[in-house]
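Asker: Below: sequence and its predicted model.
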Amino acid sequence: MLIFFLVALAASVAGAICGIGGGVIIKPVLDLLHLETVTTISFLSGCTVLSMSCYSVGKSLLAREHSVSLKTGTPLALGAAVGGLAGNQLFAAVRELSGSPDTVGAVQAACLAVVTAGTLLYTVNKARIPTRHVQNFAACVVIGLALGAMSSFLGIGGGPINLVVLYYFFSM
């Protein structure tokens, strides 16, 4: 249990410094160590990400920082909540179909590698890619849905992925 705490603490500190959260670090590191099942690791990573998110939101509210418009933030949050439930269902379906926890971990790792590579490519080329300013309610819900499903299925907070999406679609 100490190793889980140390990994979560180190990932949370590194994520806070980089501004990306720690979930994208926690899940692959714990998967690599093979100390628990994929389901347990996803749960532990999710709990850590949830606690970091609650802290960040609480800190922003106490400081009276309001950098996200309710017009876009609310449908994004609604979509992300539904997407999180869908991502959990997708995870359960892949687990059920595969029959092997290692297969589920491999599917998650492959998806995370593709998403991380896409995030890196966007980050390197973002100066040449014009951003959008999406305000349509339905579009915000769909974007939130995709982010929530991906983050939940992968068992990460989605920090770098969310940053790229928020930057591109909402010019944040």
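Answerer: That came in fine, so what should we check first? Numbers count the residues shown, from 1 in each chain.
Asker: CA only for contacts and neighbour counts going forward, please
Answerer: Will do.
Asker: Neighbours of Val7, how many?
Answerer: 18 (other CA atoms under 10 Å).
Asker: My understanding was that it contacts Pro28; is that so?
Answerer: No - contact criterion CA atoms under 8 Å: Val7 and Pro28 do not qualify, at 10.5 Å.
Asker: my guess is Val164 meets Asn125, correct?
Answerer: No - Val164 is beyond contact range of Asn125, at 11.4 Å (criterion: CA under 8 Å).
Asker: For Ile17, give its distance to Thr40.
Answerer: 26 Å (CA to CA, to the nearest Å).
Asker: Go through the longest helix belonging to the chain and flag the buried ones.
Answerer: For the chain, the longest helix by residue count, based on DSSP state H, is helix 70-98. By neighbour count on 16 or more other CA atoms under 10 Å, the buried set for helix 70-98 is 72-88, 90-91, 94-95.
Asker: Next: stretch 144-163.
Answerer: Neighbour count says stretch 144-163 has 144-162 buried, by 16+ other CA under 10 Å.
Asker: follow-up on the earlier one: between Val164 and Asn125, which is the more surrounded one?
Answerer: Higher neighbour count among Val164 and Asn125: Val164, with 20 against 10, using other CA under 10 Å.
Asker: what residues are up against the more buried one?
Answerer: Thr119, Tyr122, Thr123 (CA atoms under 8 Å, 6 or more residues apart in numbering).
Asker: which residues touch Val141?
Answerer: Neighbouring residues of Val141 by CA under 8 Å, 6+ apart: Pro75, Leu76, Ala77, Leu78, Gly79, Ala80.
Asker: picking up where we left off before, quick one: which of the contacts of Val164 has the most company?
Answerer: Tallying neighbours with other CA under 10 Å puts Thr119 at the head of those, with 18 neighbours.
Asker: Test my guess that that one contacts Asn162.
Answerer: No - counting by CA under 8 Å, Thr119 does not reach Asn162; the two are 9.5 Å apart.
Asker: Against that first model, consider the following:
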Amino acid sequence: MTTVLYGIIIIFATFMGAFVGLGGGVIIKPLLDLIGKDSVAVVNFISTCAVFSMSISSTVKHIRSKTKIDFKLIISLSVGAVIGGILGSKLFDYLLGIFNNNMLKSLQGLILGILLVISVIYINIKNAKSFKITNPICIAVVGLTLGFIASFLGVGGGPINVAFVVLFFSMTVKEAAIYSVGTIFFSQLSKLITLGVTHTVPKCSILTLAVAVICAVAGGILGAKMNKKGNEKVIKTIFTIVVALIALVNFYNAIVGFTA
């Protein structure tokens, strides 16, 4: 039953992730934490695998659909995201040895909730200040920051990625969603490699992991297709509603964990 529930959550999350740039992890992580069947390390791993799978299927779908993509920008962001992903994974492993499961889960929920609220507020500010960064090193620093946040929190970082891309590269939410998913691919890849190299892959059900990956691939393909068809206003509205709801779930998880 838990595996079926995980599958439903993941296909919805990755669909929304590819559609409006949420990444999927920001939905998967707090909801799996809310279910409470697995440890924070296992939830992080399942979320990472699902979001990574979604990013592959979504990016391939965009390439096949000949979506206009600035690959130089994605490469520069991704170089930073890989480094940030490794650093974020290292910090998570370090804190896992200091805090108990509930405390670390609550800390992640609190930080993610705050970042989501900030992202929603910025995206909805009319004529918000934005920049047009072109220097590869500066772009890589932005990617490093995003990769670090995503890896440490165990999410793709979609809404945060979108807000950063809109802020630093003057894009619409619809355009930013594509680059968000591209950055997610590399940050999650680096995290998975780090887990493998350091032999810190947590033990989890192979069936659950397989269902997560299959559902994530399906969600990524469907979401990318909808992103291609959707208009900016609809995507922005859905982004705002879903992120606001997930922020509330994160704050709830944090409160429950800190008071347990």
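Answerer: Here it is on my side, so go on. If you're wondering where the values come from, they're calculated on a predicted model, not measured in any experiment.
Asker: What residues sit buried inside whatever helix or strand Ala106 of the first structure lives in?
Answerer: Using DSSP states H and E, Ala106 of the first structure maps to helix 101-125. Across helix 101-125 of the first structure, burial judged by 16+ other CA under 10 Å covers Val104, Gly105, Val107, Gln108, Ala109, Leu112, Val115, Thr116, Thr119, Tyr122.
Asker: repeat for stretch 222-241 of the second structure
Answerer: Here stretch 222-241 of the second structure shows Leu222, Gly223, Ala224, Lys225, Met226, Asn227, Lys228, Ile235, Lys236, Phe239, Thr240 as buried, counting by 16+ other CA under 10 Å.
Asker: Dump those residues into CSV; add distance to Arg64 of the second structure and secondary structure as well.
Answerer: Formatted as CSV, those follow (distance: CA to CA, whole Å; DSSP: H, G, I helix; E, B strand; the rest coil):
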residue, distance to Arg64 of the second structure, secondary structure
Leu222, 13, helix
Gly223, 14, helix
Ala224, 11, helix
Lys225, 11, helix
Met226, 14, helix
Asn227, 14, helix
Lys228, 12, helix
Ile235, 21, helix
Lys236, 24, helix
Phe239, 25, helix
Thr240, 28, helix
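Asker: What is the nearest of those residues to Ser58 of the second structure?
Answerer: Ala224 (5.3 Å; CA to CA).
Asker: Now check the closest one against the first structure: what is it aligned to?
Answerer: Aligned counterpart of Ala224 of the second structure in the first structure: none (TM-score structural alignment).
Asker: show me what contacts Ala224 of the second structure?
Answerer: Taking CA under 8 Å, 6+ apart, we find Ala224 of the second structure in contact with Phe15, Ala18, Phe19, Ser58, Thr59, Lys61, His62.
Asker: What is the burial count for Ser187 of the second structure?
Answerer: 35.
Asker: Please list all residues in contact with Ser42 of the first structure.
Answerer: Ser42 of the first structure neighbours (CA under 8 Å, 6+ apart): Lys27, Leu154, Gly155, Ile156.
Asker: can we see that at 6 Å?
Answerer: Taking CA atoms under 6 Å, 6 or more residues apart in numbering as the criterion, Ser42 of the first structure is in contact with Gly155.
Asker: and the gap between it and Val104 of the first structure?
Answerer: For Ser42 of the first structure, the distance to Val104 of the first structure - CA to CA - is 11 Å.
Asker: And for Leu50 of the first structure?
Answerer: 22 Å.
Asker: now do Gln135 of the first structure
Answerer: For Gln135 of the first structure, the distance to Val104 of the first structure equals 36 Å [CA to CA].
Asker: again with Thr123 of the first structure
Answerer: For Thr123 of the first structure, the distance to Val104 of the first structure - CA to CA - is 28 Å.
Asker: cool, and Ile129 of the first structure?
Answerer: From Ile129 of the first structure across to Val104 of the first structure, the span is 34 Å (CA to CA).
Asker: Gly158 of the first structure too?
Answerer: Gly158 of the first structure is 18 Å from Val104 of the first structure, by CA to CA.
Asker: same thing with Leu147 of the first structure?
Answerer: Look at Leu147 of the first structure and Val104 of the first structure: by CA to CA, they are 19 Å apart.
Asker: returning to what we had before: using TSV, lay out the buried residues of helix 101-125 of the first structure together with distance to Leu32 of the first structure.
Answerer: Below are those laid out as TSV (distance: CA to CA, whole Å):
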residue	distance to Leu32 of the first structure
Val104	13
Gly105	10
Val107	14
Gln108	12
Ala109	10
Leu112	14
Val115	18
Thr116	17
Thr119	22
Tyr122	27
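Asker: and which of the residues you listed is nearest Glu36 of the first structure?
Answerer: Closest to Glu36 of the first structure, out of all of the buried residues of helix 101-125 of the first structure and judged by CA to CA, is Gly105, at 11.4 Å.
Asker: and that closest one, what is it in contact with?
Answerer: Gly105 of the first structure touches Val38, counting by CA under 6 Å, 6+ apart.
Asker: Tell me how many other residues crowd Ser65 of the second structure.
Answerer: There are 12 residues near Ser65 of the second structure, going by other CA under 10 Å.
Asker: What does Ser39 of the second structure correspond to in the first structure?
Answerer: Under TM-score structural alignment, Ser39 of the second structure pairs with Thr37 in the first structure.
Asker: What residue in the first structure is paired with Ser65 of the second structure?
Answerer: Ser65 of the second structure maps onto Ala63 in the first structure, by TM-score structural alignment.
Asker: Equivalent analysis for Gly25 of the second structure, please.
Answerer: By TM-score structural alignment, Gly25 of the second structure lines up with Gly23.
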